[in-house]
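>>> requesting a structural model of the entry that follows:
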Amino acid sequence: MSPYDPSAFLPFAVTVDLVVLTVRGQALCTLAVRRGEPPFQGRWALPGGFVRGDEDLAEAAARELAEETGLCARAAAPPTPAGAAHLEQLATYGAPGRDPRMRVVSVAHLALAPDLPAPRAGGDAHSARWAPVEDLLGGDGAYAREGEQPAPLAFDHARILADGVERARSKIEYSSLATAFCPAEFTVGELRRVYEAVWGVVLDPRNFHRKVTGTPGFLVPSGGTTTRQGGRPAQLFRAGGATVLNPPMLRPEI
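Coordinates of the predicted model:
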């Protein structure tokens, strides 16, 4: 039997790409960066980068997230601590030719966080901004700011983004993942608007309130109230220890 010969296999690089989702202005948004270098120079893409030789995949994803957003990451089930982003591995993408430079396998990650400030560009990114998901996915991944011609996202990032959005939409049906979009203390109305933004639907306030407050351990009263939404003071809650909604809150058909 012939000995194992590593040189018989083609070398390839490993990257991490990030689908960073947040809710801004009652719309589900993702972080988009304009590439400052080839390939796809000038095109919009998801943030990410090559995995360094001294780090594992989770460390690489957390590093890229911190560089792009300033957020620390917690790769664990919600509730997510204040100031940290929920981070989980999404899928692996390795089609030949997905990167014209070399054979590259990308391990994509999904990050969720409350309303985030304006991003800062880093690495090989020329600029960065929060883009509504519907603007990116409504035209096969084509995206343009005002005065620009639409162009597809770089690499296979339209597919990665679509997979990340669908992961978020499906998981909030049966888990407490939606609370990762909220601050440490939030109202039921603010949580409902997260579901509405992620699903792109309008939900009945009374039914929603009954569901989330009637599931033991899903929400825990914090003891405070707020008027930040206007009107009468609304009760504040925080995410409880329950990570599963049973029965699930099924996504309405559109």
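>>> CA only for contacts and neighbour counts going forward, please
Fine.
>>> who's in contact with residue 221?
Contacts here follow CA atoms under 8 Å, 6 or more residues apart in numbering; on that basis residue 221 touches 235-238.
>>> among those, name the ones in helices.
Nothing among the contacts of residue 221 maps onto helices, per DSSP state H.
>>> which one of those residues sits closest to residue 18?
The nearest member of the contacts of residue 221 to residue 18, counting by CA to CA, is residue 238 at 26.6 Å.
>>> the closest residue to that closest one other than its chain neighbours - how many residues pack around it?
Closest residue to residue 238 apart from its sequence neighbours, by CA to CA, 6 or more residues apart in numbering: residue 185 at 4.9 Å. Number of residues near residue 185 (other CA atoms under 10 Å) recorded here: 20.
>>> for residue 58, same thing?
For residue 58, using other CA under 10 Å, the count is 19.
>>> which element, helix or strand, includes it?
If you go by DSSP states H and E, residue 58 is part of helix 57-69.
>>> what helices or strands is that helix leaning on?
For helix 57-69, the packing partners by 3 or more CA pairs under 8 Å, 6 or more residues apart in numbering; DSSP states H and E come out as strand 13-24, strand 48-50, strand 72-74.
>>> structure for this one too, so we can compare:
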Amino acid sequence: MKYSNQTRILVAVDCIIFGFDGTDYKLLLIQRGFAPEKEKWSLMGGFIQPEESADEAAERILKQLTGLHDVYMEQIQAFSKPERDPIERVIALPYVALIDIKKYQAQINDDFHARWFSIKELPKLIFDHQAMVELALSKLRYKAAFHPILFELLPDKFTLPQLQAMYEGLYDTKIDKRNFTRKILSTNLLKKEKEKDKSSSKKGAFFYSLDEANYKENFSNFHNFIPKNEIPVGSE
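Just a heads-up that it's a prediction; the model follows:
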């Protein structure tokens, strides 16, 4: 039995994978393997199969096109303008993730020329993929302002200047050092180490590590310390 007098519409997923390499934030792109827009830069996308959920399709497509697997992705709002795909009516469900590039780089294959691009220097993307990326980045910035999701990209030991640089890079802004230090230490999520990093100055900066014992317990104590005018309006 089927619903009568209804037009069939294709549903696709597009994977938006942001990465941090220790210095810069980047976006993973592939070269599209078929027309239209063949060999143009694209997000990792494909159609949901009858036996799949959207989450399962996203995982399958990401692995098929890049080799990446075991990546946690969250779905954001659908893109459904009737003219968004020139061939057929396709509704797209974008999925977004933020990963440590160094941790996952060994998984990536070259089947579709997967390549990392700086988020500040992206090539022209097919269809409405640029709008998807902008929305995903906005959502990521909103979430990172209120939850310590960037901490998972840090090495076991890090300095406060390194942590501040991570946030400044994501928001493309400068943050007041004293205010940042005061707020980040008030979360009780960090543990001060005895040794210092003296690679950039004689005085050096103390290393910190994530206090695993307090991380889950005090997760909700993480308060926004990004300037309000830098936080995109949105919801989790």
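>>> can you show me the strands along structure 1?
For structure 1, the strands defined by DSSP state E cover 13-24, 27-35, 44-45, 48-50, 72-74, 84-93, 104-112, 125-132, 142-143, 151-152, 219-226, 234-239.
>>> before we move on, back to that, which of the contacts of residue 221 of structure 1 remain contacts when I look at structure 2?
Using both residues aligned by TM-score structural alignment, their matches' CA atoms under 8 Å, structure 2 keeps these contacts from the contacts of residue 221 of structure 1: 236-238.
>>> quick check, nearest of these to residue 14 of structure 1?
The closest of those, once distances to residue 14 of structure 1 are taken by CA to CA, is residue 238, at 37.7 Å.
>>> wait, the closest one sits on residue 186?
Yes: if you go by CA atoms under 8 Å, residue 238 of structure 1 and residue 186 touch, sitting 6.4 Å apart.
>>> tell me, what residue is most central in structure 2?
Centroid-nearest residue in structure 2, with CA atoms, centre = their mean: residue 98, separated by 3.0 Å.
>>> roughly how far apart are that one and residue 155 of structure 2?
15 Å (CA to CA, to the nearest Å).
>>> and residue 149 of structure 2, by the same measure?
Applying CA to CA, the value for residue 149 of structure 2 to residue 155 of structure 2 is 14 Å.
>>> same thing with residue 62 of structure 2?
26 Å.
>>> neighbour-wise, which of those two wins?
residue 62 (23 against 13).
>>> related to what we said a few turns ago, residues in contact with the helix holding residue 58 of structure 1?
Against helix 57-69 of structure 1 from outside (CA under 8 Å, 6+ apart): 16-18, 47-52, 71-73, 75, 87, 107, 109, 119-122.
>>> same check on stretch 192-206 of structure 1?
By CA under 8 Å, 6+ apart, the list of residues contacting stretch 192-206 of structure 1 from outside reads 23, 26-28, 168-169, 172, 178, 181-182, 189, 208, 251-252, 254.
>>> please identify which of those is nearest to residue 103 of structure 1.
residue 168 (28.8 Å).
>>> mind checking what that closest one lines up with in structure 2?
Aligned by TM-score structural alignment, residue 168 of structure 1 pairs with residue 140 of structure 2.
>>> try residue 221 of structure 1
So, by TM-score structural alignment, residue 221 of structure 1 is matched to residue 191.
>>> mind listing what residue 89 of structure 2 touches?
9-10, 82-83.
>>> ok, the closest residue to residue 215 of structure 1 other than its chain neighbours - contacts?
Spatially, and ignoring its direct neighbours in sequence, residue 215 of structure 1 is nearest to residue 245 (7.0 Å; CA to CA, 6+ apart). For residue 245 of structure 1, the contact set (CA under 8 Å, 6+ apart) comprises 173-176, 215, 218.
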